[in-house]
Each structure stands twice: as C-alpha cells, then as structure tokens.
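Asks: A predicted structure for the sequence below; I have some questions about it.
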Amino acid sequence: MDETNYALVVAPESALQFTLTRDSSADKTSDGTASCLMTLKHPGGNAYLAFKVKTTQPRRYLVRPNQGIVAPGTSETVKIVLVEKDKQMLLQSFDRLGQSALDHSKDKFLVQSCMIDETFGKNYLEQKRTLVDDHSPDGAKASKDLAESLTAMWNKLSSGEDSRIFNRKLQVRHVVAASSGKETPSKVAPKGKFSDKTSLESMTPDQMFAEISSLRRKYDELVTFSVNLTAERDILNNTLEQTKRDLNREVAKNKDLAAGKTRDGGVDTAKSSGGGIGFFTFIIMAVLIFLVAVKLSLMGKVDFLLEAPVVGDVMRMEL
C-alpha cells in the first residue's frame, strides 16, 4: 500500500464551523450547544491507523474522542463542542461588532494519524467494544488504562525517528444562527441591519418595537461606557493632582533644607567669630589690669585692693 494511504481522510477538509444559537428552546432539534462533527475515514488497505485530535484552545473545546484507532474499511466520528461560556462571549462580540468580530478566528485544530501494529490495533478495538456498556468501577478503570496505553503508544511514536505521522490542519469558523420571527427582539432586528430596505412606513408594530428595543439597549450600553470613561477620567485627574501636590511639597521641602543649611552655616561662622573677639578682649583687659596694678603698686596705692573678696585674700597670703 502506498504510504500516503496511511493518512486518514478528514471531513470537513479545511475548516470546522460552529453555529452559535441563543435559545435552545426555539430550536427543538438542537440542545443549544455549539458543536460540529468531524469524520475520520480509513483511506483503504489493511493497516490499522491511529489518530489524535489537538487544538490551540483546549479549554474552549471538548473533543470526544480526542484519540482512537480506525480499522480498515471503517470510520470514526469525532464530536467537538464549544464550551458554553466561550459561546456566550462570542455572541456578545457579535452583538457589539457584528459578524466581523467572529471572522478570522485564530482557533485551529490538528488531526494526526499514523499506521500502528495490527495486533495492538485489534486488541484495543476489542477491549473498547467490551467496555462500552460496562459502567462499573472496574470498567471505568479498564477504560482509563486503555486510554493510557494509547497515549503511551503515541508518546513512543512521537519520539521515534522511523515513525511517519501525517498532519491535517483545520481552521475554525463561528457563525450566528439565522433568526426567526418568534425569537427575541434582538434577533428580529439584528444590530446594524436597519438598512434602507426597511423603512418606518413598511415596518410592522412588532418590528418597530424590536428596533426601538435594540436602539434602547445600544443607548444603555453607550451610557454605561460613557459613565465608566468619566469615572476613569476623574480618577486619573485626581491622581495627577495629588502627584503634583506631592511633587510641590517635595520641592519646597528641599528648598527649605537648602536654605536652613545656609543659615546654620552663617550662624556658626558668626559664633566662631564672636568667640574669637571675646577672647582677645579678655587678654587685652587682663594686660591693662596688670599694668594698672603694677602702676598702683609702684605708687603704693593698693590698699583698696585688700578689701576685694578674692584679690584681697591673695594679697594677704603674699604679705
């Protein structure tokens, strides 16, 4: 068999489309989940082929089964479900911006397939068939062990140099289900669809009510957005003013410190200068007093000094 036959035939070939619905009760054929089916068909031949499905957004999509084995002449159907939380987020984006918000999705899927040992493939499929209706704890453990054996096989193939793994990449498209006349007003008059084709004169009362409700919702969203912007602007302005005040205080504080140092330096210089002048004055006065005392002593007029409290005692001791 040609080696290109080891690659599974994937349908759809290039893109997976998820149809987003708003209300499951409006569609009796749908449970409200956004999902799609992918078929993996054996290309022909006698080889057993293993497959694995990967995605760039594993938390957004549930893939069941995400790996398995396809026997010759058979096919496997893989169901991919979009998580409800992400579906609602996509619908909100559609309501704000229209289909352009959903176009050019970066989500991708990768389908890998390769030929495996025939014995391993037969045993895997046989055990899988026996465990389909076994919901006991032992059956759950056996199913887990079976899945782990397939995962181990893939790990071994990925690390081996001789293994040939074929890859098929698929893009993702999200579309919103077409609205019906019995659905909600937002669906009867989709946002951005009030064109020239429908004038006020030709609109029915229900259509006019739906259009008014849509415009009212847009207005409320715009008001909320404006209020949030105004609040953020006020917060930023207050922060800016507070920052300016803090900066001014710091500048003034630095100026005061610089001026204080200058004044302190002048005072210290003055004190130092004043101390020098007082010392010299004391020396001069002492010399003058000494000369006067000598003069008086020579003149014999020192009796009045004996009456002085300290000087008199000193002079008596000398006498």
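Replies: Perfect, thanks for sending it.
Asks: for the rest of this, base every contact and every neighbour count on C-alpha atoms.
Replies: Noted.
Asks: give me the neighbour count for Ser143.
Replies: For Ser143, the number of neighbouring residues by other Cα atoms under 10 Å comes to 19.
Asks: what's the answer for Arg129, then?
Replies: Arg129, neighbours per other Cα under 10 Å, totals 10.
Asks: go on, Cys36?
Replies: Using other Cα under 10 Å, Cys36 has 15 neighbouring residues.
Asks: where does the spatially closest residue to it that is not a sequence neighbour sit, in terms of helix or strand?
Replies: Distance criterion Cα to Cα, 6 or more residues apart in numbering; nearest residue to Cys36, sequence neighbours excluded, is Ile80 at 5.5 Å. Assigned by DSSP states H and E, Ile80 belongs to strand 75-82.
Asks: another structure for you, compare them:
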Amino acid sequence: MNAASGDGRDTTERVLTLLGLLQQRQTWSGPELADRLGVTTRTVRRDVERLRTLGYPVHAGQGIGGGYRLGAGQDLPPLLLDDQEAIATAVSLLAGAGGAVAGAGDAALRALTKLDQVLPSRLRHEVRALSGSVESFDGGRTPVDPEVLMTLARACRDEVEVGFDYPSGGEIRRRRTEPYRLVASDRRWYLLAYDFDRDDWRSFRVDRMTEVVARTWRFSPRAAPDAAAYVQEGVASRVYPQRARFLVHAPAETVRAQLSASAAVVRQRGSEHCELLSGAASLDAVLMHVLLLGHDFEVLDPPELGRRCRVLAERLMAAGATASPAPDMQAP
C-alpha cells in the first residue's frame, strides 16, 4: 500500500472517498478501508478523525464484527451522493413538492433548493427529463410545472426579481415582482411577492403563471408579512366579493378540524372561543357555512350581516310555524 500523500487536495479527495464508503454500507474494517483507499490503516484512523471534526459521528468497534460505522448524530451532516443518487433524490423531492401531505411540500422544496445549489450542470437535464413523474404524485393538489416551481424557489433563495404573465380582469398581464416565499396549501402552490405594479404585497397561484423568468437584478428584502398567514387569508377571504368575521363559541382546534385551511382563517380567542374569517360570493353563503358548523356564534363584521341574520331568523321561524307535524312512526 502507498503512503498517504501530503498534498492537501489529495487528502480532501481521500476523506470524501472515505465518507462515501461509510455511507455505502453499515460497517467497514480498518484493513478494508485502507485497501480501498490505497493507504495505511494509520492514515485511515487520521481520516476518520478528520470526519469527526467535521461533525460526522464515525464509531469504531473492537473485536469480531467490529469496525468503522457511520452513526446518527445530533445534527444532519452533508451527504455525499453519486450521480444516480443525486438524480433520484432530486426527482423524489420534486414528487414530494407536488404532493398533498401536510407540510411535506414546503420541506421537500426547501431541501430541493439546497440540492439544486450544488447539483452539477451535467445532471440537470436528467432531472428535468424525469420530473414528469411528479404529476402522478400530486395527491389532489393542482399540478404545477416543476421547472416553474424551481425557478421561483431559486429566485426566492437568491433574492432576484421575477417576471411572469398572469390573468387579471379577463386579460393576461405581465407582472414584475420581488419574490419572497412559496407557500403550499392543501390544494395549490402560491407565491407571496411584492408586486411593483400594485406597489404592495400580493399572492399568486403558481399554476396560473406562464412565461416565468428570473432576472439577474438582486433586491434587498423588504419587511414582509407572515407568508403562510397572508396567503391563507387571501385564499379564504380576500379573493371573494363578500367577507365576514364571526366570534364562534367553540375552541379554535375544534373549528379548524371542521374546515379546510382554504375555507376560513380561524384565530384562537381564549380557550373556549375563536374568531373566524371567511368569504363567499354572497353574505348568505358565508352565514350558512358558519351556521352549519353547529356552534353558537356572533357576527362581528359587516354590520349588515347582523341585520340579515334577523331577517333569515324570522323567515325560518315562519317556515317552522306552518310546517305540518311529523307523522307518528309508532302509529299502526
């Protein structure tokens, strides 16, 4: 076996190779690793110590069945992936980003942007070619173009402007934005961005975007609203012509379990009450939606909805007064 090279680059490459070997199988003996690396067992011990200083928990066992083993640590150290593993990981993350498991889409996209930062360019076309499999894992969420999703994720990460065509008022308009966050709901992906044309924050459905282009102009991030809360309120309320706010006499977790996140915003108000914000095409529709939850409630906004409650209550009382008695099911 050759002596270990004193060249720093050779040492780095050898340590990375050692890490890759430790990630391939559970246990290696010192002589096995020395033979694979072309060094002495003493050099293997030194390289193992280098990995430990980098945060990799490499355990050493003695006796029969002993050897070097890569264990689980308190923190996640970097993984060393070969080409096929990197491609498989990227495609799996794209599938996760398109899925409907609560929280998985956001986490998958965050991991994908980290992998994208170090993914060699030679592998990108293979990931792109395989990314069509994402649609078969959409799990009920509206499918989006993975390339668009990645373009937006990169732009948020790199803090560069994004332009895209978007339907508004019956026509397609070009929008220029500073992207802030991508938010996954139970049904769709949204982009929270600062819209230069509106001079304000806006949320955009990713599936409605076309001609998405990230620009090279960087920006300094503005003070932004909470992305998930802003998008949820927009989906549940701001997009509708009629909006209403209620005080519901039930715990927030009880009411949240009865509604999808896109149907209403539920805020805790003490242990036994919550505030509900929702919207619909008409105030009657919002009112009926809350009524059918089965809890006592009060109308907070708008004032005219309180008057509408009284009109509908009188109508229901009149209808009940004129209804025929239910037949006695016990009668012969």
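Replies: The structure has been received and is ready for your questions. Computed from a predicted model, the values in this text were never measured in an experiment.
Asks: TM between them?
Replies: The TM-score (TM-score structural alignment, normalised by the length of the first structure) is 0.23; 119 aligned residues with a Cα RMSD of 6.0 Å.
Asks: related to what we said a few turns ago, what is the subsequent helix or strand relative to the strand holding Ile80 of the first structure?
Replies: Per DSSP H and E, the first helix or strand lying C-terminal to strand 75-82 of the first structure is helix 84-97.
Asks: tilt between that following helix and strand 75-82?
Replies: 60 degrees (axes from the mean of the first three to the mean of the last three Cα atoms, to 10 degrees).
Asks: flag every buried residue along helix 84-97 of the first structure.
Replies: 87, 90-91, 94-95 (16 or more other Cα atoms under 10 Å).
Asks: tell me the buried residues in the one helix or strand Lys52 of the first structure maps to?
Replies: Assessed by DSSP H and E, Lys52 of the first structure sits inside strand 48-55. By neighbour count on 16+ other Cα under 10 Å, the buried set for strand 48-55 of the first structure is 48-53, 55.
Asks: now, which of those residues sits nearest Gln207 of the first structure?
Replies: Thr55 (41.5 Å; Cα to Cα).
Asks: what ranges do the helices span in the stretch 101-250 of the second structure?
Replies: 104-118, 121-130, 146-158, 227-233 (DSSP state H, counting those that start in this stretch).
Asks: what about the ones you listed, which gets the closest to Gly61 of the second structure?
Replies: Among the helices of the stretch 101-250 of the second structure, helix 104-118 comes nearest to Gly61 of the second structure, with 32.8 Å by Cα to Cα.
Asks: ok and that closest one relative to helix 146-158, angle-wise?
Replies: Using the same axes, to 10 degrees: helix 104-118 of the second structure against helix 146-158 is 70 degrees.
Asks: who are the packing partners of helix 104-118 of the second structure?
Replies: helix 83-97, helix 146-158, strand 171-184 (3 or more Cα pairs under 8 Å, 6 or more residues apart in numbering; DSSP states H and E).
Asks: quick one, strands of the stretch 51-200 of the first structure?
Replies: With DSSP state E, counting those that start in this stretch, the ranges of strands along the stretch 51-200 of the first structure come out as 61-64, 67-70, 75-82, 108-116, 166-176.
Asks: the second structure now?
Replies: 58-61, 67-70, 160-168, 171-184, 189-195, 200-205, 210-218, 242-248, 265-268, 274-280, 297-301 (DSSP state E).
Asks: that older thread, tell me which of the helices of the stretch 101-250 of the second structure sits nearest to Val48 of the second structure.
Replies: helix 104-118 (24.3 Å).
Asks: list the buried ones in that closest one?
Replies: 104-106, 108-110, 112-113, 116.
Asks: swap in stretch 285-293 of the second structure?
Replies: The neighbour-count check on stretch 285-293 of the second structure (16+ other Cα under 10 Å) flags 286-287, 289-290 as buried.
Asks: who are the contact partners of the residue lying closest to Thr216 of the second structure once chain neighbours are set aside?
Replies: Excluding its sequence neighbours, the residue lying closest to Thr216 of the second structure (Cα to Cα, 6+ apart) is Val160, at 6.1 Å. With contact taken as Cα atoms under 8 Å, 6 or more residues apart in numbering, Val160 of the second structure is in contact with 178-179, 214-219.
Asks: filter those down to the buried ones.
Replies: For the contacts of Val160 of the second structure, buried by 16+ other Cα under 10 Å: 178-179, 214.
Asks: I'd like the buried residues of helix 84-97 of the first structure as CSV, with distance to Val287 of the first structure appended.
Replies: Converted to CSV, those look like this (distance: Cα to Cα, whole Å):
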residue, distance to Val287 of the first structure
Lys87, 108
Leu90, 106
Leu91, 108
Phe94, 107
Asp95, 107
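Asks: quick one: the helices and strands packed on helix 104-118 of the second structure as TSV, columns for distance to Glu298 of the second structure too.
Replies: Formatted as TSV, those follow (distance: least, Cα to Cα, whole Å):
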stretch	distance to Glu298 of the second structure
helix 83-97	39
helix 146-158	41
strand 171-184	31
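Asks: out of the ones you listed, flag the one nearest Leu130 of the second structure.
Replies: Per Cα to Cα, nearest to Leu130 of the second structure of those: helix 83-97, 6.7 Å.
Asks: just want the angle from the closest one to strand 189-195.
Replies: Between helix 83-97 of the second structure and strand 189-195, the angle comes out at 80 degrees (the same axes, to 10 degrees).
Asks: and helix 83-97 of the second structure, what does it pack onto?
Replies: helix 104-118, helix 121-130.
Asks: just want the angle from that helix to helix 121-130.
Replies: Using the same axes, to 10 degrees: helix 83-97 of the second structure against helix 121-130 is 50 degrees.
Asks: would you mark the buried spots in helix 83-97 of the second structure?
Replies: Buried residues in helix 83-97 of the second structure (16+ other Cα under 10 Å): 86-87, 89-97.
Asks: what's the burial count for Ala34 of the second structure?
Replies: 20.
Asks: what about the longest helix in the first structure?
Replies: helix 205-299 (DSSP state H).
Asks: and that one, what other elements does it pack with?
Replies: helix 185-188.
Asks: remind me what the helix it packs on packs against, helices and strands.
Replies: Against helix 185-188 of the first structure (3+ Cα pairs under 8 Å, 6+ apart) you get helix 205-299.
Asks: now the angle from the helix it packs on to helix 84-97?
Replies: Using the same axes, to 10 degrees: helix 205-299 of the first structure against helix 84-97 is 90 degrees.
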